[in-house]
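Visitor: no FASTA, just this:
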């Protein structure tokens, strides 16, 4: 569940980190469980929009495990909003918590909540804040939510932290905004999130077995 980073914007479906996760799930767990994977990422969406479609996109399928990734659109500011973020920090926190609560109510035994990667967007928003600084503030909220509600945190921001700008440029698509992940960036994302998904699935299998 997420935005364009979960969807895999501008890439062939097989190159997306979600597809790499699904491929690894089928390779590793097919003998133990029936693997069914759903990509519920939609480009341009915020947590507010994700929450609105949550009943249809998540609750109806009763997932055992869910990954949750939002924030890159929430922290952005549009001219038409007069410098306000698309979703305030308080609403962002509340929306994440509600999606987690709803996922648990509808069967999710394990949830992996991800921060967002560094970008090369150094432009100043209408609010006067640099985009990447806003991204960092929303990542801080994600970490707080993970700790507060007791879900597994996959710190994608930390996974990308050691890359310098030249290296990071190879992990991002140059157009349209130095934000979306390239094929190489999706592989880094997969490498970071797979151990969390693997543990979540293993724990879910153990619960069913008992």
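Guide: Right, received. Where do you want to start? Please read these numbers as outputs of a predicted model, since none were measured by experiment.

Visitor: C-alpha only now, for contacts and for neighbours.
Guide: Noted.

Visitor: where do the helices sit along the protein?
Guide: Assigned by DSSP state H, the chain shows helices spanning 4-7, 17-29, 47-57, 89-105, 131-149, 156-160, 165-171, 183-209.

Visitor: next up, a second structure to put side by side with the first:
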């Protein structure tokens, strides 16, 4: 049975919200018949934290594919993960997983009015560009979530009130994008 590990921060963490509504991994599992889908998201984490747990939480499952969604916390003003360190950390993650198994996902945009003094889209765009660069240079798969959301008429509908975390509608959107990417990878292989 092929295995997908969804590795990330709070936008990946927790399979269900407090009301029992499915978040990311159950939605992907429903769309990928025959796949085992493992949630390896932890709220508040950066790529620095990810490197400390990648073996136990990801590699030890011998995944067929891994989604990697970090950057919202790396880019936060109080977290101090520079663009250079973020790029280095992403490259180390890809190296440990192998490019053909890695689906790098750029961080989503935020609603800036709700994220005053924490995050802004100009900075997040730079982190998103790093994800694209690492994917291109390593040969990893890539989903440009930042641009996909920014191109919508009102991407704020895909985020909850805090302007940072993905909403139920956002999880529907993201799970469709990830599922489509995985199906396109399967077609090539």
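Guide: Received, thanks. These figures come from a predicted structure and were not determined experimentally.

Visitor: after superposition, what is the TM-score?
Guide: Scored against TM-score structural alignment, normalised by the length of structure 2, the superposed chains reach a TM-score of 0.86; 181 aligned residues with a CA RMSD of 2.1 Å.

Visitor: tell me the most buried of the helices of structure 1?
Guide: helix 4-7 (a mean of 22; mean count of other CA atoms under 10 Å).

Visitor: hmm, who's touching stretch 136-150 of structure 1?
Guide: Among residues not part of stretch 136-150 of structure 1, those counted as contacts by CA atoms under 8 Å, 6 or more residues apart in numbering are 71, 75, 89, 93, 96-97, 113-116, 152-153, 157.

Visitor: returning to that earlier point: any chance of the helices of structure 1 in TSV, plus distance to residue 36 of structure 1?
Guide: Below are the helices of structure 1 laid out as TSV (distance: least, CA to CA, whole Å):
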stretch	distance to residue 36 of structure 1
helix 4-7	16
helix 17-29	8
helix 47-57	14
helix 89-105	16
helix 131-149	25
helix 156-160	24
helix 165-171	28
helix 183-209	12
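
Visitor: between the contacts of stretch 136-150 of structure 1, which sits nearest residue 173 of structure 1?
Guide: residue 116 (15.5 Å; CA to CA).

Visitor: and the closest one, what's its match in structure 2?
Guide: Aligned counterpart of residue 116 of structure 1 in structure 2: residue 107 (TM-score structural alignment).

Visitor: now do the contacts for the closest residue to its match other than its chain neighbours.
Guide: In space, residue 107 of structure 2 comes closest to residue 71 once its chain neighbours are excluded; the distance is 5.2 Å by CA to CA, 6 or more residues apart in numbering. Shown in contact with residue 71 of structure 2 (CA under 8 Å, 6+ apart): 46-47, 86, 106-107, 124, 127-128.

Visitor: distance of residue 34 of structure 2 from residue 100 of structure 2?
Guide: Noted for residue 34 of structure 2: a distance of 20 Å to residue 100 of structure 2, by CA to CA, to the nearest Å.

Visitor: looking at those two, which has the bigger crowd around it?
Guide: Each of residue 34 of structure 2 and residue 100 has its neighbours counted (other CA atoms under 10 Å); residue 100 has more, 15 against 11.
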